[in-house]
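Participant: Here is the input, now give the coordinates:
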Amino acid sequence: MYQPLADKIRPQTLDDVVGQTELLRPNGVLRRIVESGQIPNMIFYGPSGVGKTTVASIIAKQTERKLYRLNATTAAIADIRRIIDELDTFLAPNGALVYLDEIQYFNKKQQQSLLEFIEDGRMTLIASTTENPYFYVYNAVLSRCTVFEFKPVEPEEMRRAVSRAFSLALEGRTVTLDEGVVDAISTGCGGDVRKALNAVELLAASAAENGTIALDDALEVSQRSNMRYDRDGDSHYDILSALQKSVRGSDPDAALHYLARLLEAGDMISAARRMLVIASEDVGLAYPQAASIVKACIDSAFQLGMPEARIPLAQAIILMATAPKSNSAIRGIDAAMADVRHGNCGDIPANLKDCHYTGAKKLGRGLTYQFPHDFPGHWVEQQYLPDALMGHTYYEYGENKNEQAARAYWEKIKGR
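Facilitator: The predicted structure is shown next:
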């Protein structure tokens, strides 16, 4: 019977697991928990192919518990109940360890139904998810579990698995590897061990006896595998967050990198929307022309389409990353909206109220309003904020050249 290479090479001990060194190193917290034998209910969170299922299997083996594997896309609470029924039989004398893959596919009622099974200690739950558990797992379950984050395997660690896989896949055969094949797979599969091992298996199966596994073939089978992207998941928001923070931090190289990841994933719309936000939120009044320039670049990009669209988008992102920065606009509006949300408003001064209707003067509307354009410097002192907010300051001038010039101008006009 055919057995995938990834299953043949699956680690049997924690020492054999590649990656996850923070969790599984000799003094790592997860290793200490496993070695204690006192296994709590846990949630393994991380991308596919990084060892979540493997570690759960090793935990079951080391603690001598029977492992039941369920997938939330097909399982139901009835499957959990059948497992509980077995606990009083000789089939699971030390209790059960239930590995529930993709728990995010259980709805709220199904997730909450798990509580009755995990609270009495007869069943230990290890749930796994590729989505952020703090968004997709309900609080009642989350509060009874310890969350461990599994991360993509670094290329240095991946090389161990790839080299071992080639040794096993090519055992007894005379096949040579071009220089760089192992490195190409180790770096080209985005930290996903399963993808890397599948690539090894494919290359080994297609290699002729006394032949060579070419570097170009290795690059082809692993191409684009390093792109972890889901428009509705963590990757989407993580990349957008990294893009904005790179621009805010004035690092054009990092900003271009994250823009490239979005474009390679075919998500130009999200990149464009976030760039429009950045122009006003992070560049802002330090270089207000950036908003119109970025808008023009984005319009050009959508008229051009890919691949040419990358050029005006790169122009816009570099412009913002190297421009002076100010967040005075967002700070000002957020402070004003906070007052409004808390009901700190007050009545609009009568001189500012609409007076373009019959009877407005009888109500005292606009009687004392002074038209600023009739005065020197187009300014006259009068009350604009409601009485309840007199003296409130929402906008603080930034330290950049533009805002300081505006500040100096108005201080001169207002005679301060």
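Participant: from here on, contacts and neighbour counts on C-alpha atoms
Facilitator: Noted.
Participant: Residues contacting the strand or helix carrying L203, please?
Facilitator: Assigned by DSSP states H and E, L203 belongs to helix 193-206. Applying Cα atoms under 8 Å, 6 or more residues apart in numbering, the set of residues contacting helix 193-206 from outside is 5-6, 48-51, 153, 158, 161-162, 165-166, 169-170, 185-186, 189, 213, 217-218, 221-222, 225.
Participant: Can you select the buried ones from the residues you listed in ChimeraX?
Facilitator: Selecting the buried subset of the contacts of helix 193-206 in ChimeraX, with 16 or more other Cα atoms under 10 Å as the burial test, is done by:
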select :5,6,48,49,50,51,153,158,161,162,165,166,169,170,185,186,189,213,218,221,222,225
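Participant: tell me, what residue is most central in the protein?
Facilitator: D238 (2.8 Å; Cα atoms, centre = their mean).
Participant: Check which element follows the helix or strand harbouring that one along the chain.
Facilitator: Taking DSSP H and E as the definition, D238 sits inside helix 234-248. The helix or strand immediately downstream of helix 234-248 is helix 252-264, counting by DSSP H and E.
Participant: now that next one, how far from the chain's geometric center?
Facilitator: Here helix 252-264 is found 15 Å from its chain centre; the criterion is Cα atoms, centre = their mean, to the nearest Å.
Participant: what's it in contact with?
Facilitator: 227, 239-240, 242-244, 246-247, 268, 270-271, 310, 314, 317-318, 321-322.
Participant: same for the very next helix or strand once past the helix holding L203, what does it pack against?
Facilitator: Using DSSP H and E, the helix or strand that follows helix 193-206 in sequence is strand 212-213. On a contact count with 3 or more Cα pairs under 8 Å, 6 or more residues apart in numbering; DSSP states H and E, strand 212-213 meets strand 176-177.
Participant: For the strand it packs on, name the packing helices and strands.
Facilitator: Partner elements for strand 176-177 (3+ Cα pairs under 8 Å, 6+ apart): strand 212-213.
Participant: start to end distance for stretch 386-400?
Facilitator: 30 Å (Cα to Cα, to the nearest Å).
Participant: May I see the buried residues of it?
Facilitator: In stretch 386-400, counting by 16+ other Cα under 10 Å, buried: 386, 394, 397-398.
Participant: Now do that stretch: distance to the chain's middle.
Facilitator: With Cα atoms, centre = their mean, you get 35 Å for stretch 386-400.
Participant: Show me what the helix holding D238 is packed against.
Facilitator: So helix 234-248, by 3+ Cα pairs under 8 Å, 6+ apart, packs with helix 252-264, helix 268-278, helix 310-322.
Participant: I'd like to know which of those is closest to V380.
Facilitator: Across those, V380 has its closest neighbour in helix 268-278 (34.0 Å, Cα to Cα).
Participant: Now whatever helix or strand comes next after the closest one: buried residues?
Facilitator: Counting by DSSP H and E, the element after helix 268-278 in chain order, helix or strand, is helix 289-304. Neighbour counts over helix 289-304 (16+ other Cα under 10 Å) mark 290-291, 293-295, 297-298, 300-302 as buried.
Participant: Next, the second sequence, to be compared with the first:
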Amino acid sequence: MDLFDFNRTNEYKPLAERMRPQNLEQFFGQKHLLGEGKVLRRLIETDKIGSMILQGPPSSGKTTLATIISGMTSSHFEKLNGVSLSVSDLREVARKAKDNLKMYNQRTILFLDEIHALKSNVQESLLPIVEDGTIILIGATTESIAHDIIPPLVSRCRVYRLEALQKDDLEQILRQALADPERGLGGEYEITQEAMDYLCDVCNGDVRNALIALETAAYSLHDSQTIELQTIQESFESRINAITHTDFYDMTSAFCKSLRGGQTDAAIYWLARMLYSGVDPLYICRRIVVHATEDVGMANPTALQIALAAKDAVEFVGMPEARMAIAEAVVFICESPKSNAVYKAINGALDYVKQTKAYEVPADVRDGTRTYSNPIDHPNARNEYLPPEVKGKRFYQPQNSGVEAKIYAKYNKPAAE
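Facilitator: Model prediction:
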């Protein structure tokens, strides 16, 4: 034993680490997975778990749950991180797992934190040893299962989605941390309800950061043992709004659908969320340009100019001032009449080109033609613009919306009586 181990007691660990649950009874939240009688809970209690992936936001309990499993299972437990894991490391784990199974009839559980960070070849190396039961895999990720983990590996695992802790769970944990004489602050401090409500809200479900802020606020007190709102606000410099890949895709989807649906307030809200979370403003401008052509189109052609102007403002003025130009473009697109006729026209034409032969260009419109008549000078000119096989095919069908309504009227004149 190291001589200095005698001084390594719980009191020197951060409050967030001291309050980490040691068993299922101490585990708050995730009632949909770990409530009494739930399948996952029964599997853990009977030591019958299979390979699984735990997906959820930061501090939702993924690592803690794996740690609890390690204390309840008779299996050998290995913990590794996907960021640095190599194929050779995995082979060594598999070799030890096979030896344990052969010599001691003991299974091996491999907990892989940040499993989304594994390179695809390392993920592929997992497939045979997960499939034949050499190891039981527990993967943990904050990212999208669909985008970051190969489908064959997902198909060999049960996916459990953990949710951000709700206010009631957070408050219970924080009050327990204040009162617990062994792992917590020992009842030496109190907190006003106003400060507690703020802390539960500002942490965005991240109990680890909430406990860090609580500990910081408590130890900063001098003339009082009561944690007030201002002390908590000073301990939390800003709301935690960093986003994972999953959040990024979800918020981008919400933003785009709000633009398409003409929901101005919703689009402005998601724009603000994306900007505050550090999403590249040029990426947002690219989405706005796409919607200016795809969803507004000829109903208000000025939308494209406004969208491009927002992009220019970001490049010329920079952030944060360019946020106004981006917001102006968002409002303009939301409030514009909508038409996807151009979008349908080019997609329809591309599909047609893919499915038909490459017809010859008509003689009237070939380069160097002598049969072409300029229709501006000769309104009655009868040039052949399309191959005979394509003649009569309609790709662009204008919609009766905004500026395009004039074009719609032109294409839909009533037949002469």
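Participant: tm score of chain vs chain?
Facilitator: The pair, once superposed, lands on a TM-score of 0.84 when counted by TM-score structural alignment, normalised by the length of the first structure; 399 aligned residues with a Cα RMSD of 3.0 Å.
Participant: Let me know the closest of the buried residues of helix 289-304 of the first structure to S280 of the first structure.
Facilitator: A291 (6.3 Å).
Participant: Translate that closest one into the numbering of the second structure.
Facilitator: Under the alignment (TM-score structural alignment), A291 of the first structure maps onto L304 of the second structure.
Participant: measure its match to M72 of the second structure for me?
Facilitator: 60 Å.
Participant: Repeat that for G318 of the second structure.
Facilitator: In terms of Cα to Cα, G318 of the second structure sits 55 Å off from M72 of the second structure.
Participant: When the two are compared, which one has more neighbours?
Facilitator: More crowded of G318 of the second structure and M72, by other Cα atoms under 10 Å: M72, with 16 against 13.
Participant: Surely the more buried one is in contact with I49?
Facilitator: No: counting by Cα atoms under 8 Å, I49 is not a contact partner of M72 of the second structure; they are 11.1 Å apart.
Participant: So which residues of the first structure form strands?
Facilitator: Counting by DSSP state E, the first structure has strands at residues 42-45, 66-71, 96-101, 123-129, 146-149, 176-177, 212-213.
Participant: which residues of the second structure does the third one align to?
Facilitator: The alignment of strand 96-101 of the first structure onto the second structure (TM-score structural alignment) covers residues 108-113.
Participant: Superpose on the first structure and give me the mean offset of the matching stretch.
Facilitator: Taking mean Cα distance after the TM-score superposition for the first structure, the mean distance separating stretch 108-113 of the second structure from the aligned residues in the first structure is 1.4 Å.
Participant: hang on, the earlier thing: just give me the match in the second structure for the residue nearest to the centre of the first structure.
Facilitator: Using TM-score structural alignment, D238 of the first structure sits opposite D250 in the second structure.
Participant: contacting residues around its match?
Facilitator: Contacts of D250 of the second structure (Cα under 8 Å, 6+ apart): none.
Participant: one more time with 10 Å, if that's ok
Facilitator: 244, 256 (Cα atoms under 10 Å, 6 or more residues apart in numbering).
Participant: just the one 5 residues further on next, same as before
Facilitator: When the contact criterion is Cα under 10 Å, 6+ apart, the partners of F255 of the second structure are 249, 261, 263-264, 266-271, 273-274, 284, 287-288, 330.
Participant: By neighbours, which of these wins?
Facilitator: V330 (31 neighbours).
Participant: Can you find the partner of that one in the first structure?
Facilitator: Here V330 of the second structure is matched to I317 in the first structure, going by TM-score structural alignment.
Participant: Distance check, its match against K401 of the first structure.
Facilitator: 21 Å.
Participant: cool, G284 of the first structure as well?
Facilitator: 12 Å.
Participant: intersection of neighbour lists for the two?
Facilitator: Common neighbours of G284 of the first structure and K401 (Cα under 10 Å, 6+ apart) are P324.
Participant: between these two, which one's more packed in?
Facilitator: G284 (24 against 13).
Participant: Excluding residues flanking it in the chain, which one is nearest the more buried one?
Facilitator: S326 (5.4 Å; Cα to Cα, 6 or more residues apart in numbering).
Participant: what's the counterpart of the one you found in the second structure?
Facilitator: By TM-score structural alignment, S326 of the first structure lines up with S339.
Participant: what's the answer for C189 of the first structure, then?
Facilitator: For C189 of the first structure, the residue aligned by TM-score structural alignment is C203.
Participant: Now do that match against M196 of the second structure, distance only.
Facilitator: 11 Å.
Participant: Now the common contact residues for these two.
Facilitator: Joint contacts of C203 of the second structure and M196 (Cα under 10 Å, 6+ apart) are 167, 170, 210.
Participant: okay, those residues in CSV with distance to R156 of the second structure next?
Facilitator: Shown next, in CSV, are the shared contacts of C203 and M196 of the second structure (distance: Cα to Cα, whole Å):
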residue, distance to R156 of the second structure
K167, 34
L170, 33
A210, 35
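Participant: Map A349 of the second structure onto the first structure.
Facilitator: By TM-score structural alignment, A349 of the second structure lines up with A336.
Participant: Next, format the buried residues of helix 289-304 of the first structure as CSV and append distance to Q110 of the first structure.
Facilitator: Listed next are these as CSV, based on distance: Cα to Cα, whole Å:
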residue, distance to Q110 of the first structure
A290, 50
A291, 48
I293, 51
V294, 47
K295, 46
C297, 48
I298, 45
S300, 49
A301, 46
F302, 44
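Participant: Among those, which one lies nearest to L177 of the first structure?
Facilitator: For the buried residues of helix 289-304 of the first structure, the nearest to L177 of the first structure is A301 (42.7 Å; Cα to Cα).
Participant: Quick check, that closest one in contact with A271.
Facilitator: No: A301 of the first structure is beyond contact range of A271, at 11.2 Å (criterion: Cα atoms under 10 Å).
Participant: Need the overlap of contacts for the two.
Facilitator: By Cα under 10 Å, 6+ apart, the residues touching both A301 of the first structure and A271 are L313.
Participant: Roughly how far does S206 of the first structure sit from V137 of the first structure?
Facilitator: Taken as Cα to Cα, the span from S206 of the first structure to V137 of the first structure is 43 Å.
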